[in-house]
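>>> Quick one, fold the following:
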Amino acid sequence: MRVISGDFGGRRLKPVPGMKTRPTTDKIKENIFNIIGPYFDGGLVLDMYAGSGGLSIEAVSRGMDSATLIDKQFAAIKTIKENVEVTKAKDRFEVIKGDSKKIIQMLATKGNKYSMAFFDPPYALQTIEKDLQELIGLNLLTSDAIIICEVSDEVELPEKIGYLNRVREQHYGITKIVIYKGE
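Next up is the predicted model:
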């Protein structure tokens, strides 16, 4: 795994040890950023199930201002912190250990609005639609937010969630990427 492009391009990232996470492959990551970017002019990133942090690190490398990465697994948090160290830009990342549903309640009190969000929950724990409705209800997303969801190929997400419209669906074997964009 590596950062593909931008300020941190070429830097190696570690995967989370063990079998509890599924790292996004470099090929899928590159395709995601070819679809949504490839480069950005600022904004905040929210990563609800961050794993190794690779997607958020890539987004910041390509021009997002900063990222908030949430994971409840100790090994993932340790790996994210190590991967953030590789960027030499720690101040652009907020790493939070805990349940994402509880953390977003806390984030709502800060007044931040995220213009990009990544959802790559464990395939067995599919709550993306509910999570997005909660983010909208808490006013945590900008009106033109881009949402990137990585799900099992069998998962069907709706065409519309609140003011977010599904704009792309791409299949990669057993994985499917679904992208939503605000109106």
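>>> contacts and neighbour counts: CA atoms only from here.
Fine.
>>> residue ranges for the helices of the protein, please.
Under the criterion DSSP state H, the chain contains helices at 26-36, 54-61, 74-87, 100-108, 128-137.
>>> Would you mind finding the most buried of those?
Counting by mean count of other Cα atoms under 10 Å, helix 54-61 has the highest mean neighbour count of these, with a mean of 26.
>>> possible to save the helices of the chain as JSON lines with distance to residue 162?
Output for the helices of the chain, formatted as JSON lines (distance: least, Cα to Cα, whole Å):
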{"stretch": "helix 26-36", "distance to residue 162": "20"}
{"stretch": "helix 54-61", "distance to residue 162": "24"}
{"stretch": "helix 74-87", "distance to residue 162": "30"}
{"stretch": "helix 100-108", "distance to residue 162": "17"}
{"stretch": "helix 128-137", "distance to residue 162": "7"}
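>>> Centroid-nearest residue for the protein?
Centre of the chain computed as the mean C-alpha position; nearest residue by Cα atoms, centre = their mean is residue 118, 2.3 Å away.
>>> hang on, the earlier thing: which stretch among the helices of the chain comes nearest residue 43?
For the helices of the chain, proximity to residue 43 was assessed by Cα to Cα; helix 54-61 is nearest, at 9.1 Å.
>>> quick one more, to check against the first:
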Amino acid sequence: MRVISGTYKSHPLRTISGKNTRPTTDKVKEAIFQVIGPYFEGGIGLDLFAGSGGLGIEAISRGADKVLFIDSHPKAIQTIHENINNLKIKDQTEVYKNDAFRALKAASKRGLVFDWIFLDPPYKRISFEKLFKVIFNLGVVRKGSILICEHSTDDILPDNFKRLEMVKTEEYGSTISVSLFEVK
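Below is the predicted model of the structure:
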């Protein structure tokens, strides 16, 4: 795995070994950033279920000011820290070992509002509708914020949810879909 574009283009990223994580492939990462960017002039992101942190690091490489990385697994947190330290971007990041819902609540208490939220939960284990509801109820997005959802092709996500409107959905192979929503 590597950074695709921007300041840290071609820098390798460590991944987590094992079958419990699925690093986002270069092809999927590039497709996501072509829709939401491809480059940014600042902004703050949240990489929920961050794994190795590849999506959030890509956002920083493409101009995001800051990204918060959240994962509940110690190996993921260790890998994210290693990738951040290797790229020397610690001042643009915050990393927390936490449950996604508790992390959203903590971000809300701090008054954080995100331009992008990357959602790549374990397939079939977390409801996107529940995530969307909590995100809106806690007020961590604003008009124009983008939610990027990586999910199983078997998952059916709503076309619209409250003020969320599906911008694009695309299948990558037989198992991975990416759906992008914008807050209207």
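>>> Can you give me the TM-score here?
Superposed pair, TM-score by TM-score structural alignment, normalised by the length of the first structure: 0.97. Supporting alignment: 183 aligned residues with a Cα RMSD of 0.9 Å.
>>> still on that earlier bit, what's the spacing between the residue nearest to the centre of the first structure and residue 88 of the first structure?
Distance, residue 118 of the first structure to residue 88 of the first structure, by Cα to Cα, to the nearest Å: 22 Å.
>>> ok, now residue 44 of the first structure?
18 Å.
>>> Then residue 73 of the first structure?
Counting by Cα to Cα, the gap from residue 73 of the first structure to residue 88 of the first structure is 23 Å.
>>> can you check residue 120 of the first structure too?
Relative to residue 88 of the first structure, and taking Cα to Cα, residue 120 of the first structure is found at 25 Å.
>>> between those two, which one's more packed in?
Using other Cα atoms under 10 Å, the more surrounded residue of residue 120 of the first structure and residue 88 is residue 120, with 24 against 10.
>>> who's in contact with the nearest residue to that one once chain neighbours are set aside?
Of all residues not flanking residue 120 of the first structure in the chain, residue 150 sits nearest, at 4.9 Å (Cα to Cα, 6 or more residues apart in numbering). Neighbouring residues of residue 150 of the first structure by Cα atoms under 8 Å, 6 or more residues apart in numbering: 119, 120, 121, 175, 176, 177, 178.
>>> Tell me the spacing between the third one and residue 88 of the first structure.
Meaning residue 121 of the first structure. 27 Å.
>>> And for the fifth one?
Residue 176 of the first structure sits 32 Å away from residue 88 of the first structure, taking Cα to Cα as the criterion.
>>> now do the last one
Summarising the geometry, the distance separating residue 178 of the first structure from residue 88 of the first structure, computed by Cα to Cα, is 31 Å.
>>> Could you do the fourth one as well?
When Cα to Cα is the yardstick, residue 175 of the first structure and residue 88 of the first structure sit 31 Å from each other.
>>> Count the residues that sit near the nearest residue to residue 168 of the second structure once chain neighbours are set aside.
Leaving aside its chain neighbours, residue 168 of the second structure sits nearest to residue 180 (5.3 Å; criterion: Cα to Cα, 6+ apart). Applying other Cα under 10 Å, we find 21 residues neighbouring residue 180 of the second structure.
>>> Pretty sure residue 180 of the second structure sits against residue 145.
No - under the criterion of Cα atoms under 8 Å, residue 180 of the second structure makes no contact with residue 145, lying 10.5 Å away.
>>> Looking at the alignment, what corresponds to residue 61 of the second structure in the first structure?
In the first structure, residue 61 of the second structure lines up with residue 61, judged by TM-score structural alignment.
>>> Spit out the contact partners of its match.
3, 5, 6, 7, 8, 9.
>>> what about 6 Å?
6, 7, 8 (Cα atoms under 6 Å, 6 or more residues apart in numbering).
>>> now do residue 76 of the second structure
If you count contacts by Cα under 6 Å, 6+ apart, then residue 76 of the second structure has 51, 52 around it.
>>> The one 5 residues further on too?
Residue 81 of the second structure makes contact with no residue, according to Cα under 6 Å, 6+ apart.
>>> Against residue 84 of the second structure, how distant is the nearest residue to residue 74 of the second structure once chain neighbours are set aside?
For residue 74 of the second structure, ignoring the flanking residues on the chain, the nearest one in space by Cα to Cα, 6+ apart is residue 97 at 7.0 Å. Distance, residue 97 of the second structure to residue 84 of the second structure, by Cα to Cα: 15 Å.
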